[in-house]
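**Q** Below are the sequence and a predicted model; questions follow.
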Amino acid sequence: MLDIKFVPIKDSKKSYIVIDGHKDAEPYDENNTYREHRFQTKEVYDTILNYSSREIYEYFDEIIYYDLENPIASELSIFIHFYEMSFDINLNYSFYLNAWDKGFTFDNFLSVLESLLPDKYNGEDSKFLVDVENVVGLNLILPYTSDSISLHVRAFIEEINSLIKLTYLTLSANSEDSFISVFKFPESIKTPCQQYLMYFGQFLSDLGIEVETTLKEQAHSTLFSVTPKDKDDAMEKIKDVLEMYINLPNSDAFNRINNPNVALIQIQANVMHLNSQIMLAHATIQMKDATIEALKISNYQIQQQLYHQEIQKEEDEEAVIDGIISVKKYDGQWFSVNIPEILRKLKRKFK
C-alpha cells in the first residue's frame, strides 16, 4: 500500500513529500484544490510509479516529471493524470531547433513519425499532436488496474523512443542516391502487398531504369528502399513511377487491357495476384476499397503528391492493336494512371 508522508517546511505553507523513506526535493502545497505535483528527485518519482493508479489517485490528480537525460529528445516531459475510472499518460518530447542538425527538416521528421505511429495512436484513447512548433505530444488513456503504472509508463516511452529512432533512420537513408518509403499494411494482407512491392524493381527495369530494392520490417511498418544503379536517374522520377505503380491495382481499365506484350502480361499477373489475395482476406469488402486501403502509402513525400496532385483532364490514346483497339488515360479519385504512357514505355523495351 502506498504510504505518503507530508513533512512540513519550517516557516512555509508547503511540505516535502516522503515516499518509502525517500524525500522529494520539490515542495508540495497541500492546500491546492487540484492535487498536482512535479517530482524533482528521480528516485522518488520511480518509487511512486511502482504503485497502482488507484493508489496514487488517493493522493494526486496529476504527477509530472521532466526527464532531461532522455536520449531521444532535448527534454521529455511526462504528465500522468488520474481520474475516477482511468488515467492517462502524456509524453511531450521537446526539441531545441536552434541545435537541430539531423540533415532533414523538423517538419519532415514530424510527417514521417506520424506515418510510422501504430493506428492505436489515432483513436479515441490516444492522440498524436504537436503542441507548439518544437514539441511532439502523445497521449495514451488507460483504465485503472491493480498493477504498477511503471509497466505502462516505461512501455509507452520505450515504444515511442523506438519509433523516433526509426524515423531518424528512415530520413537519414533518404540520400541523393536512394530513398525509403514507409508502408503500413494490415496484417492479413501484408505478405501479398510486400510481394507486390518487390516486383517494382522488375517493373522499373521494363521501363529502362535499373535499381536495387530492399524490403524490411521495422516496428509496425514496412520499409521499402530503392537505389538506382545509374546515378543519373533522378529520384523524383522514380518516386513518381512508384506512386503510379501502387495505384495500378485500383485501375479497372489497366486490368482489362489485352495485349501480348510480355512485360505487360507479367505486371497484370502481379496485380491480379494481389487483388485476389485481398479479396480472400476481405471477402465482405469491395475489392477496390480494400486495395486502396491496403496500398495507402504512409511515406510523407508520396502522400503529399497523392493528395495535392491535380487531375489531368486532357485525353490521351495509345493503340494496342493498330486501327482496332485503343486505351485512354485513367483518372482515379486521388491519382491519374497514364495507361497509354505505360504501354509506350513497355513496348519500347519489348518490341
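**A** Received it, and whenever you're ready, just let me know what you need.
**Q** contacts, neighbours, all on C-alpha from now
**A** Noted.
**Q** ok but P71 is inside a strand, no?
**A** No - checked against DSSP: H, G, I helix; E, B strand; the rest coil, P71 lies outside a strand; its state is coil.
**Q** show me the contacts for it.
**A** By Cα atoms under 8 Å, 6 or more residues apart in numbering, the contact list for P71 is empty.
**Q** That one and I164, how far apart?
**A** According to Cα to Cα, to the nearest Å, P71 stands 11 Å off from I164.
**Q** hey, where'd the helices end up in the stretch 51-200 of the chain?
**A** Here the stretch 51-200 of the chain has its helices, by DSSP state H, counting those that start in this stretch, at 53-57, 106-116, 149-173, 190-198, 200-206.
**Q** among these, which is nearest V136?
**A** For the helices of the stretch 51-200 of the chain, the distance to V136 is smallest for helix 106-116, at 8.0 Å, taking Cα to Cα.
**Q** Tell me which other helices or strands that closest one touches.
**A** Secondary-structure packing of helix 106-116 (3 or more Cα pairs under 8 Å, 6 or more residues apart in numbering; DSSP states H and E): helix 149-173, helix 300-308.
**Q** Any chance of those helices in CSV with distance to Y45 and mean neighbour count as columns?
**A** Compiled in CSV, these are given as follows (distance: least, Cα to Cα, whole Å; neighbours: other Cα atoms under 10 Å):
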stretch, distance to Y45, mean neighbour count
helix 149-173, 10, 16
helix 300-308, 38, 15
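**Q** now these as TSV including distance to Q195?
**A** Formatted as TSV, the helices and strands packed on helix 106-116 follow (distance: least, Cα to Cα, whole Å):
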stretch	distance to Q195
helix 149-173	21
helix 300-308	20
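**Q** And these: which comes nearest G323?
**A** So among the helices and strands packed on helix 106-116, helix 300-308 is nearest, using Cα to Cα, at 34.5 Å.
**Q** and the closest one with helix 106-116, angle?
**A** Going by axes from the mean of the first three to the mean of the last three Cα atoms, to 10 degrees, helix 300-308 is angled at 80 degrees with respect to helix 106-116.
**Q** Skip ahead from helix 300-308 and say which helix or strand is next.
**A** Later in the chain than helix 300-308, the nearest helix or strand by DSSP states H and E is strand 317-321.
**Q** Would you indicate which residues of stretch 71-78 are buried?
**A** I72, A73, E75, L76, S77, I78 (16 or more other Cα atoms under 10 Å).
**Q** and the comparison structure, right after this:
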Amino acid sequence: MNLKFEKVDNRIYDYVAYLDNIEIGEADDNVGEPNSEFLIFFNDRIFEVSEKYNIADFFKEDICDFSLPLNFEQFANLNWINKELSYLSFEIEGKIIFQLIPDFVKWDKPYNIITFAEKLKLILLAHDFSVDFKQDNNFLEHGFQISCNFNFDQNINEEYERFLSVIDKEVKNIFENPTLVDINSIANKYSFPQEIRQACEQYLIYFSKFLEDYGIEISSALESRNGDTLFTVKPKNSNEALSNIRDLLDFYLSLPDLQNLEIITKDYNDVSIQQLLSNIYHLKSQLILAHSIIESKNTTIESLKFSNFQKQIYIESNLKNEEKTLDGLVTIQEFEYGSFKFNLPEIFRRLKRKFNK
C-alpha cells in the first residue's frame, strides 16, 4: 500500500493523505508529535481507490482511526441528522462508531428523538449493534452513538455499506411502523451453543413464572434469528419499573452458577422454589451432557456457562444482609454478580406460588 502524508498549510488539518498518488483526504497528528498515529478524514475518492485493499492494510500503516463521508443520497432515511456534526469512523480496536447528532428542525415524527433512539436500540440488538446515549441535556449536544464490530478482512466500502444499510433499513422500519417496537420492554440477545440451546431457551421461558411467583406479571417472547436467541420481556403493569425486572433477570441467570443452592433453599418450602430448582437442575444436566459430547470432539467447554459467554464473572459474598437456615448452621448472604448486588434472602422470601380455585 502506497499511503503517504504531506505536511500542508492553510488547511483545516495539518496533512493531506494520498493513496497510490491520489488525494483521499486530510489527516491530523493524533498527539501533535512527529511519527505519531494519524487520524484520517477521507473524502469520497477513498471508496474507489481502496477497493483492492482490506481494512487491515490501513491499520498496518501509522493510523489509529479514520472517518468516512456519509452518502445521504444512498442512505436517504438518515437525512434528518445534522450533516455537519455527525460522523462515522473506523477505529483500530475493530469498531465502527457512528455519532448521530439530530437536526431538530428536520425532525417531524410524532415521537421525540429519545423515544426513537430507544426503539432503534432494541431493534438493532438483533444485528449485534449497540446504541448508546444519555437522557439528559447533553443529548441535545451529543446525540447518540451506534457501533458494531467490523471485519478487518473486508474492504472499506463493504463494511461501510453493510453497517449503514442495516441502520438505514431499520430506521425506515421504525418510521413506517411507529408501533413496531415497544420501548416499555426489555430485549436481550444470547448466542447459545447448539448443544444446549433448547435447554437454555427453556430456562429463559420459565423466567415469566419466576417473576409471577415474585409478584410481577409479564409477557415474554422468544425468537431465533441467525442462530441467536432474542428474548423480550414486557411488564403487564406499565407502572412496573423495567430496571427491577432487568435486575431480577440478571439474578435469575446467575442462579445456575450459585454454589450450594440446594442447601441455601432447603428451609424455603414453597412450591415456587422447588419448581425453580427443578428448572435449574434440568439446565445443569443438559450442560453436563453437552460437556461430554463436546469433550469427545476435543473442543472447549468454557463457553457453556449459561450466565456468561463473554467473560468470567465472580460471585463475592457480602455481610450486609443475611438469613439463617438449617437451624443456624448455614447463613444466606447478599452476593455480588458482576456489577449487581442481590439481596438473596429477600428474593427467596418473596417467592410464593399462588393457586387459583
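**A** That came through, no problem. Please read these numbers as outputs of a predicted model, since none were measured by experiment.
**Q** on that earlier part again, can you put the helices of the stretch 51-200 of the first structure in JSON lines and add distance to T214 of the first structure?
**A** Output for these, formatted as JSON lines (distance: least, Cα to Cα, whole Å):
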{"stretch": "helix 53-57", "distance to T214 of the first structure": "45"}
{"stretch": "helix 106-116", "distance to T214 of the first structure": "18"}
{"stretch": "helix 149-173", "distance to T214 of the first structure": "12"}
{"stretch": "helix 190-198", "distance to T214 of the first structure": "8"}
{"stretch": "helix 200-206", "distance to T214 of the first structure": "10"}
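**Q** quick one, which of those is nearest to Q301 of the first structure?
**A** Nearest of the helices of the stretch 51-200 of the first structure (Cα to Cα): helix 106-116, 8.8 Å.
**Q** Tell me the one of the buried residues of stretch 71-78 of the first structure nearest E212 of the first structure?
**A** Checking the buried residues of stretch 71-78 of the first structure one by one against E212 of the first structure (Cα to Cα), the nearest turns out to be I72, at 31.3 Å.
**Q** Give me the distance between the closest residue in space to the closest one that isn't next to it in sequence and N139 of the first structure.
**A** Closest residue to I72 of the first structure apart from its sequence neighbours, by Cα to Cα, 6 or more residues apart in numbering: N161 at 6.4 Å. According to Cα to Cα, N161 of the first structure stands 14 Å off from N139 of the first structure.
**Q** F185 of the first structure too?
**A** According to Cα to Cα, F185 of the first structure stands 24 Å off from N139 of the first structure.
**Q** And L295 of the first structure, by the same measure?
**A** In terms of Cα to Cα, L295 of the first structure sits 27 Å off from N139 of the first structure.
**Q** What of S175 of the first structure?
**A** As judged by Cα to Cα, S175 of the first structure and N139 of the first structure stand 32 Å apart.
**Q** Which one's more surrounded, the two?
**A** Higher neighbour count among S175 of the first structure and N139: N139, with 19 against 13, using other Cα atoms under 10 Å.
**Q** Next one: that one from F128 of the first structure, what distance?
**A** The value you get for N139 of the first structure to F128 of the first structure, if Cα to Cα is used, is 7 Å.
**Q** same check, this time on Y330 of the first structure
**A** 36 Å.
**Q** Counting neighbours, what do you get for L255 of the second structure?
**A** With other Cα under 10 Å as criterion, L255 of the second structure counts 15.
**Q** residues contacting it?
**A** L255 of the second structure sits next to L261, I280 when contact means Cα under 8 Å, 6+ apart.
**Q** same deal with E6 of the second structure?
**A** So E6 of the second structure contacts Y15, V16, A17, Y18 (Cα under 8 Å, 6+ apart).
**Q** And E36 of the first structure, by the same measure?
**A** Shown in contact with E36 of the first structure (Cα under 8 Å, 6+ apart): F60, D61, E62, I63, I64.
**Q** now do 6 Å
**A** D61, E62, I63 (Cα atoms under 6 Å, 6 or more residues apart in numbering).
**Q** Pick out whichever of those sits closest to A234 of the first structure.
**A** I63 (51.7 Å).
**Q** quick one: the residue nearest the centre of the first structure and F185 of the first structure, what's the gap?
**A** Nearest to the mean C-alpha position of the first structure, by Cα atoms, centre = their mean, lies L116 at 1.7 Å. Computed with Cα to Cα, the distance linking L116 of the first structure and F185 of the first structure is 11 Å.
**Q** And A234 of the first structure, by the same measure?
**A** Distance from A234 of the first structure to F185 of the first structure, counting by Cα to Cα: 27 Å.
**Q** between those two, who's got more neighbours?
**A** F185 (21 against 13).
**Q** Tell me if V241 of the first structure really is in a helix.
**A** Yes - under three-state DSSP, V241 of the first structure falls within a helix.
**Q** That one matches what in the second structure?
**A** For V241 of the first structure, the aligned position in the second structure is L248, judged by TM-score structural alignment.
**Q** neighbours around K311 of the second structure, how many?
**A** By other Cα under 10 Å, the residues close to K311 of the second structure number 10.
**Q** just to confirm, which helix or strand has it in it?
**A** Judged by DSSP H and E, K311 of the second structure forms part of no helix or strand.
**Q** Please report how far it lies from Q274 of the second structure.
**A** 30 Å.
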